[in-house]
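Student: okay, sequence plus prediction incoming.
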Amino acid sequence: MTGIDGEALMQRLSMATGDVRGRLTPNAPMDQITWFRTGGPAELLFQPTDEDDLKNFLQALPADIPVKVVGIGSNLLVRDGGIPGIVIRLSAKGFGQADAISDTRIKAGAAIPDKRLAAVALDAGIGGFHFYHGIPGAMGGALRMNAGANGVETRERVVEVYAIDRDGRKHTLTENEMGYAYRHSAASQDLIFTGALLEGYAEDRKTIEASMDAVQTHRETVQPIREKTGGSTFRNPDGTSAWKEVDKAGCRGLMIGGAQMSPMHCNFMINTGAATSHDLETLGETVRARVLEASGLRLEWEIKRVGIFKPGYEVQEFIGRML
């Protein structure tokens, strides 16, 4: 499948999706979803009503049509050519709830914002979730990338994860089966996470609130949270911090088009107002090249880049590297 033609894809699937209860949107503008506010359209965006709606849709979907899952768009860079095939975005109504089911356990949907999950834990007096107060994402992304902050990772809270595969089959995975590592899960990319059972510990609400306040103060002090950004651009290499390597390579404040490495926190890439996804990815690859030249380190992207390039605007890895 090449190019983006949501109306044609919608027509092709009209028979298979007749019983779908969720929303199907052809040529959906992804620049209204991503925090960078850039990128081309999703060929066909599907927002399922609930798990059964998602399961039935996937079972009816022809195997040759690609599927991509997105969350709230906080660490997502959609290329300017858009995303071919189906983009699935779980609805807040169907997948955005979280409930304390015991003194230490919370059952959460994959679409609940991390910050909201921290608030649910606070209300229930369950400790260990304060770090989510500072993560600008949703639970599904946290499960996929083992999101963490302030010395705590998602893997420490996971009891089991619920998912549906590309063929519409439901799965339950234990924390061990998720294969967690730093900012990584070994779980199949074929799986769409729909929720999780999480466990913390009983803690005084005032203590939890103080921890959450400390997280918020830290973010406001050192991160450009009011900019159009995707959070941390690169993963921390072993033994050092990505921002230190970016700074050492002279890339703090570096601009390409409307994209800039934040002067405030140089591992944050920002859209200063008129950036394209091409500007942002070119900037990221230029930084990777300069860090490689300066330190011999190959920084790895933490931001997820999806979709296809606009013809004539392809971006090569480590662009600008001096050979």
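Tutor: Great, that's in hand.
Student: only C-alpha atoms for contact and neighbour calcs from this point on.
Tutor: Will do.
Student: all strands of the stretch 201-323 of the chain, in order?
Tutor: For the stretch 201-323 of the chain, the strands defined by DSSP state E, counting those that start in this stretch cover 201-202, 228-232, 255-256, 259-261, 268-271, 304-306.
Student: and the third one, how far out from the chain's middle?
Tutor: Same thing as strand 255-256. What separates the centre of strand 255-256 from the centre of its chain is 24 Å, taken as CA atoms, centre = their mean, to the nearest Å.
Student: follow-up on the earlier one: nearest to S74, out of the strands of the stretch 201-323 of the chain?
Tutor: Each of the strands of the stretch 201-323 of the chain has some distance to S74 by CA to CA; the shortest is strand 228-232, at 5.3 Å.
Student: how close does the nearest residue to Y182 once chain neighbours are set aside sit to L9?
Tutor: Leaving aside its chain neighbours, Y182 sits nearest to N146 (6.8 Å; criterion: CA to CA, 6 or more residues apart in numbering). Computed as CA to CA, to the nearest Å, the N146 to L9 distance reads 34 Å.
Student: higher neighbour count, the two?
Tutor: Set N146 next to L9 and count neighbours by other CA atoms under 10 Å: N146 wins out with 23 against 18.
Student: before we go on, here's another structure to hold up against the first:
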Amino acid sequence: MPTPRGKLTPQRPLADLTWLRVGGPADWLFQPADEADLADFLCALDPDIKVFPIGVGSNLIVRDGGLRAVVIRLGRGFNGIEVEGARVTAGAAALDAHVAKRAAEAGVDLTFLRTIPGAIGGAVRMNAGCYGSYTADVFVSARVVTREGEIVTLSADDLNFRYRQTDLPEGWVLISATLQGPEGDPETLAALMQAQLKKRDETQPTKDRTAGSTFRNPAGFSSTGDVTDTHELKAWKVIDDAGMRGARRGAAQMSPKHPNFLVNTGGATAADLEGLGEDVRKKVFQTSAIELEWEIMRVGEPAP
């Protein structure tokens, strides 16, 4: 391993770094001191060693056997937020909610980010969105460190935004993003975010241990069953219709409050959670011929 200025820890358990609190150890966990430290480390790292940026672990299942990789977690030094006119530049570790609030205070409408779990790096990588708005709609550019340690700037064309995905190459680490939103009155934007939070708390299991939405909304169907190019049909609806609201496997459960939320009720393993998700996918396919796609990323190896 190269010798960085940041913290490099061997065989680091990852469960406490994910919202679902499951997962085995990474071969190495690297917490870089700053951008230059990250770039130098990746430049010197054996190119055969895999690299996995973990973000804040909000949309992630790490399997019980852990990850054979260098896991990179950005922290202080990567969470700054700057506003200049209608443009907001945020470090990849800046929480979506913090970015939305800071932008609103400056009269910039990025309110859709307020209820999205996670940080800006993940929001860009997965084209996160809600209430009909997506990260792609406000994206200007992103700075990344390539697997070879080069710092480059990417455009929307480079990332090729699509529903819940981009073309960010494997092993590249997002370090910041610039977003541009429409102007708005700060008080009006604050009230809108409060209304969004109220609606979220009424409809989602916000007090439970979850990882956000489990499955993507099905592509190619409307809520009436017509074939379209939208994602109007909601995953929770087909899960509910399949009778899987509240379904369990071990200590894993599909939330009774919102059936597209996978919950660790206490002591679940990654295998319990992923296995229940696969049970749901199988039942939904049997009942509606719709093949749900995971929105939660699942990485690593099963327990030996």
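Tutor: Great, that's in hand. In this text, all values refer to a predicted model and were calculated from it rather than measured experimentally.
Student: drop the TM-score for these two in here.
Tutor: TM-score of the superposed chains, computed with TM-score structural alignment, normalised by the length of the second structure, equals 0.94; 292 aligned residues with a CA RMSD of 0.9 Å.
Student: returning to what we had before: so what does the residue nearest to Y182 of the first structure match up with in the second structure?
Tutor: Aligned by TM-score structural alignment, N146 of the first structure pairs with N127 of the second structure.
Student: list the contacts of that match.
Tutor: The contact partners of N127 of the second structure, taken as CA atoms under 8 Å, 6 or more residues apart in numbering, are 134-136, 161-166.
Student: of the residues you listed, buried ones?
Tutor: Neighbour counting by 16 or more other CA atoms under 10 Å classes 134-136, 161, 163-166 among the contacts of N127 of the second structure as buried.
Student: which of those residues fall within strands?
Tutor: Y134 (DSSP state E).
Student: so which of the buried ones among the contacts of N127 of the second structure is the closest to K282 of the second structure?
Tutor: Nearest member of these to K282 of the second structure, counting by CA to CA, is R164, at 21.7 Å.
Student: please pull up the equivalent of the closest one in the first structure.
Tutor: Going residue by residue (TM-score structural alignment), R164 of the second structure aligns to R183.
Student: over to A271 of the second structure?
Tutor: Using TM-score structural alignment, A271 of the second structure lines up with H278 in the first structure.
Student: was I right to think its match contacts G82?
Tutor: No - H278 of the first structure lies out of contact with G82 (CA atoms under 8 Å); the separation is 11.8 Å.
Student: mutual contacts of these two, please.
Tutor: F309.
Student: now do the helices for the stretch 201-323 of the first structure: every range, in order, please.
Tutor: For the stretch 201-323 of the first structure, applying DSSP state H, counting those that start in this stretch gives helices covering 205-222, 242-248, 277-295.
Student: most packed of those?
Tutor: helix 277-295 (a mean of 22; mean count of other CA atoms under 10 Å).
Student: mean shift between it and the second structure?
Tutor: Compared with the second structure after fitting, helix 277-295 of the first structure deviates on average by 0.5 Å (mean CA distance after the TM-score superposition for the first structure).
Student: so what's the aligned partner of L198 of the first structure in the second structure up against?
Tutor: Per TM-score structural alignment, the equivalent position to L198 of the first structure in the second structure is L179. By CA under 8 Å, 6+ apart, L179 of the second structure lies in contact with 87-89, 138-141.
Student: can you check H98 of the second structure too?
Tutor: Here H98 of the second structure is in contact with R114 (CA under 8 Å, 6+ apart).
Student: residue in the first structure matching it?
Tutor: By TM-score structural alignment, H98 of the second structure lines up with R116.
Student: would you mind measuring from that match to Q11 of the first structure?
Tutor: 38 Å.
Student: any idea how far G250 of the second structure is from the closest residue to A69 of the second structure other than its chain neighbours?
Tutor: Using CA to CA, 6+ apart and skipping residues adjacent in sequence, the residue nearest A69 of the second structure is K50, 4.8 Å away. Separation of K50 of the second structure from G250 of the second structure (CA to CA): 32 Å.
Student: equivalent analysis for R73 of the second structure, please.
Tutor: 30 Å.
Student: quote the end-to-end distance of stretch 193-212 of the second structure.
Tutor: Per CA to CA, stretch 193-212 of the second structure runs 18 Å from first to last residue.
Student: which part of the first structure lines up with it?
Tutor: With TM-score structural alignment as the criterion, stretch 193-212 of the second structure aligns to 212-231.
Student: equivalent analysis for stretch 52-65 of the second structure, please.
Tutor: Going by TM-score structural alignment: stretch 52-65 of the second structure matches residues 68-81.
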